[in-house]
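[1] build me a model from this:
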Amino acid sequence: MGGVPSTPRLGGGARPQETADYLIGEFVGEKSFPLASDYWQKLLELPLDLRWPSHRVRQACQLFVAFLVSVWNLCELAIYLIENSKTDDFEELYLSLDETEPVPHNFSKGQHVENLVMISALNFIAKVDVSPGTYLLHQELLNFLLIAMSTQLLSGPTPGPNDIHPFIDAAMAQESALVHVVVRQLLLNYIIRPRFSVNSLSSRILSEGNQPGVLRRVGSAAANLMLLPFSYIVSSTGEASRSPLAEGSLNILLVLIYHHKCLSVDYVKDKSDDGSFEPLQKEETYFAENPFRKAVENARDIEFDRVDIEGNAHSGPLVRLPFASLFDTLGVCLAHETSVLLLYSLVHGNSDFLEYVLVRIDLDTLLMPMLETLYNAPSRTSNHIYMVLVIFLILSQDSSFNASIHKLMLPNVPWYRERLLNQTSLGSLIVIILIRTVKYNLSKLRDVYLHTNCLATLANMAPHVYRLSAYASERLVSLFDMLSRKYNKLAEIKNDKMNTEDGDLRGDSFFEDPSAELHIYTDFLRLVLEILNAILTYALPLNPEVVYAIMHRQEVFLPFKSHPRYNELLENIYTVVDFFNSRIDSQKMDADWSVEEVLQVIINNCRSWRGEGMKMFTQLRFTYEQESHPEEFFIPYVWQLVLSHSGFTFNPSSINLFPVPVEDTNGEEVKKLQNGEMKAPALQVEMPV
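    Sure, this is the predicted structure:
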């Protein structure tokens, strides 16, 4: 090798140092060795503390870097092969051994190379600790896995039995023991958020004092070269506090747990109504079990051993995690959409983690970042908003959660700009933000799912409301007023038999048919009335501000008093209004009443309120359920997040998984639709009839 001064013979009487020179010289050069060659074994057996003079280390590093650059092209080549695959099973990615080479001892005949690659990659992630010396290798391995699994981008949003994804299918076929360790390590990477010091590696490469062995220093040179783009990003953006390894680990985990492998089974059905035999070929499809999703759903807190009702410990291996650390990390990272999706995955799929969240007394750690996301809805994606609302709906299904949020007081809310919110309860803030989100949806997004989620969460919270603040109470009554004005507008259009294209409704409606939208708003108004009724029925003595807000705006309810859908609910509201009006009138004060005086009368008479004349209605309870095909939303959604946040680029014209913006012939950005628009989040809200 011309790049290294000495290249002595490998065998025979060569001295150990000369043998090392030869092995390392070949390693940093351009020569390749078969997998079965004993060269690799001899190279790995070299002592790590082997010494070389500094000038020879520099020379070897320069040579290694020169040839390493060409290796980088393999990453781009893999992306190119996937983007331009001409077969449905990605034959271009199926590597094979040279038939003239002997089969390595750890590679069985008939075994696919993608399976060997995936086993090796997952084993490295699972068993090699992240350290300054291995950080970049872990990161590059995660990047490779992401690229290898990107074959999903070429498929449609609905998985079919003919979809083939070699590497991700190989991951799904791994032993459960390996899957559990990989899931645990990916989540630990997310929790610990290891960071790489930009200067620590380069400062060690050619240091003279206490210099490491030559193998370590040559490896460091390669790692330092890979670090150059990262160093530039950190220095130019100031995001040194980010952890690309944590973000990459989360991306890989989300891709794995939301993968759905569709399988089919053929069978013959006899048709013999007339006594004749007529076989019919049938095909049924189903989804294979996802071991990664199962591992996440069964993860347990490292502090406790889960014991079932019969007293038997859970059988089989489990992923054990520090739930406390995971909770705290999520609280710090929930401004990021991928972290919101992880939290959704945990509270929806893992009952142990949901239970852990519900018993925490510092719920503001998780809820405040999500409330801030809803507050800043105009700068967030609609899917981000949806996932946050679904999490709130899931949490609101628990009565202890609904009670505890009103006991947690917030000294201030610095990001709320409309007014100062000092010493307000977390529950009051949730009510304020959810109503604000409804208002935003009404003017901007105009999505029926979003309205439904917000109102369902408020309905679950209503019976447990405790000392709702004056501002939250006023907003709750204003919510009815806002929806009633929309309802009246729709009713007027329907009564006048106006067409949507001739009116002014088209720009701010859910449906083109005003009748259908009128029906939706009829339900929304009833739901708000049921929310108010639940507070008055179950918690009136504890909520004088709600009573005051209703009395102050009682005129907004009057037009609906005779409505057949609302009359019974409004009878309850006016029973309360009449009771407190009579108490105020009995004071016989001639002067104008101040707000404080009216409120004090309400507070005094709340103690004597017995609920006489109130009709009892079934307490509302809304639950969240995924639709029958959640994969049609989540698989495209996960890959949208990956492409948005990982720096991984893919040719937009090759993507069939979701609509992507492409440029038309005039250079303007237009929407490319593949297999239809993305559906709204997979959710279903159940409510009592």
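
[2] from here on, just use CA atoms for contacts and neighbour counts.
    Noted.

[3] leaving out chain neighbours, which residue sits closest to L330?
    Spatially, and ignoring its direct neighbours in sequence, L330 is nearest to S339 (6.5 Å; C-alpha to C-alpha, 6 or more residues apart in numbering).

[4] which element is R583 on?
    helix 567-585 (DSSP states H and E).

[5] kindly apply the preceding question to K282 instead.
    Taking DSSP H and E as the definition, one finds K282 inside strand 278-287.

[6] helices or strands next to that strand in the packing?
    When contacts are defined as 3 or more C-alpha pairs under 8 Å, 6 or more residues apart in numbering; DSSP states H and E, strand 278-287 packs onto strand 262-271.

[7] just the angle between the strand it packs on and strand 278-287, please?
    160 degrees (axes from the mean of the first three to the mean of the last three C-alpha atoms, to 10 degrees).

[8] buried ones in strand 262-271?
    C262 (16 or more other C-alpha atoms under 10 Å).

[9] show me how far stretch 165-174 is from its chain's centre.
    Relative to the chain's own centre, stretch 165-174 is displaced by 22 Å; criterion: C-alpha atoms, centre = their mean, to the nearest Å.

[10] compare with the first, here's sequence two:
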Amino acid sequence: MGAQCSSIANLSNNEQLFQLCGSIPLTANDPAWNQLFSFNLQIPLSNSENHEFIEATANLFQVLESNNQATRNTSSLLRVFLARATELKASAQCDNRIFIWQTCNALFIVRSIFSHWIRLEKEAVLIKKFSFQQEDSCESLLENLAVQLVEILVDVPLREETALLHRECIQTLMLLLFVAASSYLTNNKSIIFKCLMHGPGALHAGLLTRTLLQHYCQQQPVPVRWLRKPEQGGSIVLGLATGLWSLLSRSSSSAEPVDALSDFANQSLLLLLVLTNHCSMEKNWSNPYRQALLSFTDSQDPVQVSPVHPSACFRLDYSVLYSTLCDRLGDERTTLLLYMLLHQHQQFRNYVYTHADIQRMVIALLQELFKGDDEGSHHLYMSLIILLLLSEDEGFNSNIHNVIIRNPLWYTDRVLNEVSLGGLAVIVITRTIQRNIVKASDKYLHTNCLATLANMAAYFRRLHPYTCERLVSLLCTLNKRRIRVVQQLKSSDVEGASREQLEQDLSILEEVLRMLLEILNAAFTHQLGCNQNLIYSVLHKKEVLDVLRRHPAFQDIVANLDTVSNYFSNRISQLSEPGVNEILHSIQLGCVDFPKDQLKKFPELKFRYVEEDQPEEFFIPYVWSMVQSTSALCWSNDDMTIGSENEAK
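    Next comes the predicted model:
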């Protein structure tokens, strides 16, 4: 560090770094800070590089740990950064690249210290270490840092000379929030969260939410050309040979590609998800970032809607956000954002329900369900819950049968030259149920699958023959499995845990079978004339009804299906040469005269998604697991206790 070009290998010989870690106190006005902040080290950009840096500096920071209580050099470092941060806006306007660069380096040093100390210390201890003791008071520098990071992200425009600073702000704020989250989940208290949610940091909550959401919508990567040194000139920095971030000379064997190193949009989204998924259940204060995210208005709507919450002080183009969401639903961070918006942002939900290009979103979600085993279970759950939320709208359920999809190449089980979007959804959801029952028997997953199909059932129209075949085939497959489980339970060899498991499997199978029967009944009750292919498939597998009719749990609903089956069987029996086309034609004519009054009325199938009583128990660990797996920060398994101690579902 200092004015010479540094490398990780020779950090242990760096004079300025030794001054910071040593036993001699540095005041905030010491000229050594300028030398320290003028280093030309390739600051780590990727997770692997951050890990290498943390390992290489472990001994130095042990020295800092032992000396800091006496020197308070970390507090002086933070005071210097905070003083510089207040001047950043003016420096950005004046294009003072040297000042911006040095401030970015100062923040990197602060983040490096955090990266070491969060493994060892709790929030209260870190706040004490980074405090400034005056004669009659103690200033919490970490709270001031959190506020300054928010203000930098909001006030300093993102462009070439500030891109690295923005990136450091996001990462440092993420580390602060990790410390705060650990404290929050332990005793439901956090000084940093209180500052950001209820204190000075909350003043810019709406603006920060808008800024992060705009970064995400724009999907603007930080170009490699932005990751270069500031222009040389008459400055104190004389030895900059390779620049701040000489990425072009990085080894081609680096674990992360260049575009991943400049994944600025998704890092912004990660920070937004962290901010909005904590403190959502607080009684004493509300989360202003969450309020802003769930109530911003459409900038293209000519009708000015008054914000529901004071923090909802911004407007954003819904169409741009919608397009970005649809394009990136393969990323679980995007899926979680869409879930939050659909579940609790009424205006945006209404916009999605009525969007002319709804197939973009639905197809992207169906692709994630189809991949299934290749994705993490939480991502699968989120995709499915979003489909359930969409199916709560009657207009959506009706419209998806008017949209024709031609040859979806990602659906590799069979060639589908032409199928309705609704029919494709039924195929993929029934496939998900079948795979789940066979492999995992995850009740949570199949319950949401069935609820989605049930909401759609009364709107089934002109289903593709393959769609109908898969739906009825699922009924037959699960019934065979039920019979096999019943036979196993009759065996005297099955005892203890094995018997309990079989009884649980039987309960799940009977629940799924009952719901599938109700789904078929709803389709026939409400849309009989538009479901000739479904009637044909039921007639083709009529024997399954004969078996299910004997089970007390199914008799009432099977009676309705028998009425339909018997009526059309009688008509078909009168055909002299009953080919497929002749049978379908007979069914079509028979629908006109079918005596609907003979069908028993059942309650309308209508399901709504409801979050668990304590949603934070699931969402906080989930968000931090995404930070661990997708951020450039260096996390060890021991660090991420948030993701293991409170894992839900």
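
[11] before we move on, the earlier item: onto which residues of the second structure does the next helix-or-strand element following the helix holding R583 of the first structure map?
    As assigned by DSSP H and E, the chain's next helix or strand after helix 567-585 of the first structure is helix 595-606. Mapping helix 595-606 of the first structure onto the second structure (TM-score structural alignment) gives residues 580-591.

[12] mean per-residue distance, that stretch to the first structure?
    With mean C-alpha distance after the TM-score superposition for the first structure, stretch 580-591 of the second structure departs from the first structure by a mean of 2.4 Å once superposed.

[13] so how far is that stretch off the chain centroid?
    Distance, centroid of stretch 580-591 of the second structure to centroid of chain: 47 Å (C-alpha atoms, centre = their mean).

[14] check contacts around I252 of the first structure.
    I252 of the first structure is in contact with 142, 145-146, counting by C-alpha atoms under 8 Å, 6 or more residues apart in numbering.

[15] do A106 of the second structure as well
    Listed by C-alpha under 8 Å, 6+ apart, the contact partners of A106 of the second structure are 37, 77, 81.

[16] at 6 Å what do you get?
    Neighbour list for A106 of the second structure: F37 [criterion: C-alpha atoms under 6 Å, 6 or more residues apart in numbering].

[17] how many residues are close by the residue nearest to L330 of the first structure?
    S339 of the first structure: 21 surrounding residues under other C-alpha atoms under 10 Å.

[18] ditto for E627 of the first structure
    Residues near E627 of the first structure, counting by other C-alpha under 10 Å: 14.

[19] what residue in the second structure is paired with it?
    Counting by TM-score structural alignment, the partner of E627 of the first structure is E612.

[20] ok, average deviation of the helix holding R583 of the first structure from the second structure?
    Averaged out, helix 567-585 of the first structure is 1.4 Å away (mean C-alpha distance after the TM-score superposition for the first structure).

[21] picking that back up, quick one: which helix or strand includes the residue nearest to L330 of the first structure?
    helix 337-349.

[22] in the second structure, what range does that helix match?
    Alignment of helix 337-349 of the first structure against the second structure: residues 332-344, by TM-score structural alignment.

[23] would you mark the buried spots in the matching stretch?
    332-343.

[24] how about those in JSON lines, adding distance to K600 of the second structure?
    Output for these, formatted as JSON lines (distance: C-alpha to C-alpha, whole Å):
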{"residue": "E332", "distance to K600 of the second structure": "43"}
{"residue": "R333", "distance to K600 of the second structure": "45"}
{"residue": "T334", "distance to K600 of the second structure": "44"}
{"residue": "T335", "distance to K600 of the second structure": "40"}
{"residue": "L336", "distance to K600 of the second structure": "41"}
{"residue": "L337", "distance to K600 of the second structure": "42"}
{"residue": "L338", "distance to K600 of the second structure": "39"}
{"residue": "Y339", "distance to K600 of the second structure": "37"}
{"residue": "M340", "distance to K600 of the second structure": "39"}
{"residue": "L341", "distance to K600 of the second structure": "39"}
{"residue": "L342", "distance to K600 of the second structure": "35"}
{"residue": "H343", "distance to K600 of the second structure": "34"}
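
[25] what is the burial count for the counterpart of S391 of the second structure in the first structure?
    In the first structure, S391 of the second structure lines up with S396, judged by TM-score structural alignment. A total of 23 residues lie near S396 of the first structure under the criterion other C-alpha under 10 Å.

[26] which residues touch S396 of the first structure?
    Contacts of S396 of the first structure (C-alpha under 6 Å, 6+ apart): 457, 460.

[27] so how far is F622 of the first structure from it?
    9 Å (C-alpha to C-alpha, to the nearest Å).

[28] cool, and F392 of the first structure?
    12 Å.

[29] any shared contact partners between those two?
    Joint contacts of F392 of the first structure and F622 (C-alpha under 6 Å, 6+ apart) do not exist.

[30] the longest helix anywhere in the second structure versus helix 555-573: what angle between them?
    Ranked by residue count, the top helix of the second structure under DSSP state H comes out as helix 496-527. Counting by the same axes, to 10 degrees, helix 496-527 of the second structure lies at 50 degrees to helix 555-573.

[31] next one: helix 496-527 of the second structure to chain centre, how far?
    That offset, for helix 496-527 of the second structure, works out to 31 Å (C-alpha atoms, centre = their mean).

[32] in the first structure, which residue range corresponds to the very next helix or strand once past that helix?
    Beyond helix 496-527 of the second structure on the C-terminal side, the first helix or strand identified by DSSP H and E is helix 532-540. Aligning helix 532-540 of the second structure against the first structure (TM-score structural alignment) gives residues 544-552.

[33] also stretch 154-161 of the second structure?
    Against the first structure, stretch 154-161 of the second structure falls on residues 126-133 (TM-score structural alignment).

[34] list the buried residues for that stretch?
    126, 130.

[35] now swap in stretch 352-369 of the second structure and tell me
    Counting neighbours by 16+ other C-alpha under 10 Å, one finds that the buried residues in stretch 352-369 of the second structure are 352-353, 358-359, 361-369.

[36] if I've got this straight, L657 of the first structure is in a strand?
    No. Using DSSP: H, G, I helix; E, B strand; the rest coil, the assignment for L657 of the first structure is coil, not a strand.

[37] for L534 of the second structure, see how far away the counterpart of it in the second structure is.
    When the second structure is aligned by TM-score structural alignment, L657 of the first structure is paired with I642. Separation of I642 of the second structure from L534 of the second structure (C-alpha to C-alpha): 48 Å.
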